[in-house]
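Visitor: pasting the structure only:
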């Protein structure tokens, strides 16, 4: 499909005169358009769930989450990947964001990079993409050659493939096992897909990666238990999490967190079961680090 036929490139009848609106009218108009994003994403619930299930299995078996995209889409992929490290305590190499043009393209456009499908294959080869991994190809227009090339190579090596676009019947969707297509409609500013399309993509990526992390046992009830307490704010958050889900005082939480070497999940198991660190570590290892699975064995309310 030619660029001028894409939904993301159409003019929005509701914003034709946004340049002459008052500032308040402008803000209200943008908000009204943004209200269309969540319903558009909601139409893709089943496919997003499929992506989570496939990605969770791959990740559990040692695979990685690989994001590929160009421009705004690429930056959103990089953002989702890097934020998983402090949020869920994973190693940086388990979630990787690749953007057409390399790291410098995060800040400045690299001319022509997104138009080269071979560039994505080369980037994926550099990180030794394997059949264990899952590749998320992201493109609002659904037609970026860089993403298509990456998805084709991923399928060739046996990696799982997911396409995230904001148009129907996307080209990248035809090159992936799962095609997620949240149609958010014409942008407030014609073609500015960093707006509604970008927000929809971020929502989808957040859901997929969060779902995968939950399936790894990195969330207990609804709190992050593998958060890395690397600064004062995160240490306080860790204490609050332990205190809240176990019912012990903040002082006791502080003590057990220290005994657990700042491992929140381990501290919760220790506090709930009254086990020492070594015993709790053994149980967690036997249950792949899943706190809920450990506590079920003790008939402890989770």
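Guide: Received it, and whenever you're ready, just let me know what you need. Treat the numbers as computed from the prediction; the structure is a model and nothing was measured.
Visitor: drop to CA atoms for contacts and neighbour counts, all remaining ones
Guide: OK.
Visitor: from what I can see residue 159 touches residue 136, true?
Guide: No - applying Cα atoms under 8 Å, one finds residue 159 not in contact with residue 136, separated by 10.3 Å.
Visitor: Got another one to weigh against that:
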């Protein structure tokens, strides 16, 4: 396969560029990423439909990856409970080398073809679940091994890669291939490829959670009220839905712990629910 993520940068003499030139050229490269993601929308839709169906029937979503790709999966998974009020184990991010690798690279962790399945088995993974491998190159052994083992156990698989025709995509039932091309710094897939993966992860988890009823209108009615900013946001959401004054809305929100619960309590008298 041709790994366009490893091709020489379109730019030479980076160390001779002015700061303005560096920023401008990085920005110009970044502008190409959304177009690459858009070309993959049919694949993203197919994967999102699968995940939604599985999760409606009690399944979970697992991300597996190494390095930057693994970290992005962990970030997306960790943001689902506070944003959508779902249990912490609905979306699980697993990185090669374990949680230590989130902050510090673990040497050769990505080269172990057996470890991903061991990591997945720790969560009692089963055929109700979905495993999505994240690998910019599409060649990461940790991810390939994990997807292959999941397939052998009858578990649905997907992937997010940034090269076409990769071994990771070949293992995935629902591949997403966002071809981002050469990086500004040759081979530094934390840049355009990482941005593309983050965009796809945003689209995947957000669209799934909306379809699962975790958003009302355009509001995060199930978000966790974990800081003053979110409490204030939730209070204004309750005010908008009920017409209550701020003090009363805040009191109702505090008593019931979420926007949905607070509004439902108020609307109960009207025979309605949020």
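Guide: That came through, no problem. All of these numbers come straight from a predicted model, not from anything done at the bench.
Visitor: Helices along the stretch 1-150 of the second structure, start to end?
Guide: Assigned by DSSP state H, counting those that start in this stretch, the stretch 1-150 of the second structure shows helices spanning 19-30, 33-39, 41-56, 67-84, 100-103, 115-121, 141-152.
Visitor: Who has more neighbours out of residue 159 and residue 136 of the first structure?
Guide: Comparing residue 159 of the first structure with residue 136 by neighbour count (other Cα atoms under 10 Å), the higher total belongs to residue 136, at 28 against 22.
Visitor: The counterpart of that one in the second structure and residue 42 of the second structure, how far apart?
Guide: Residue pairing (TM-score structural alignment): residue 136 of the first structure is matched to residue 132 of the second structure. Using Cα to Cα, to the nearest Å, residue 132 of the second structure is found at 16 Å from residue 42 of the second structure.
Visitor: got the residue ranges for the strands in the stretch 101-250 of the second structure?
Guide: 130-135, 156-161, 174-177 (DSSP state E, counting those that start in this stretch).
Visitor: right, and the ones you listed - which one's nearest residue 243 of the second structure?
Guide: Distance to residue 243 of the second structure, taken as Cα to Cα, is lowest for strand 130-135 among the strands of the stretch 101-250 of the second structure, at 41.6 Å.
Visitor: got the angle for that closest one vs helix 67-84?
Guide: Put simply, strand 130-135 of the second structure runs at 140 degrees to helix 67-84, going by axes from the mean of the first three to the mean of the last three Cα atoms, to 10 degrees.
Visitor: Which other helices and strands does strand 130-135 of the second structure contact?
Guide: strand 61-65, helix 67-84, helix 141-152, strand 156-161 (3 or more Cα pairs under 8 Å, 6 or more residues apart in numbering; DSSP states H and E).
Visitor: okay, now the residue mapped onto residue 108 of the second structure from the first structure: neighbour count?
Guide: With TM-score structural alignment as the criterion, residue 108 of the second structure lines up with residue 112 in the first structure. Look at residue 112 of the first structure: counted by other Cα under 10 Å, it has 10 neighbours.
Visitor: and the gap between residue 112 of the first structure and residue 136 of the first structure?
Guide: 21 Å.
Visitor: which ones are touching the corresponding residue of the second structure for residue 64 of the first structure?
Guide: Matched by TM-score structural alignment, residue 64 of the first structure corresponds to residue 60 in the second structure. Applying Cα atoms under 8 Å, 6 or more residues apart in numbering, we find residue 60 of the second structure in contact with 54, 89-92, 128-130.
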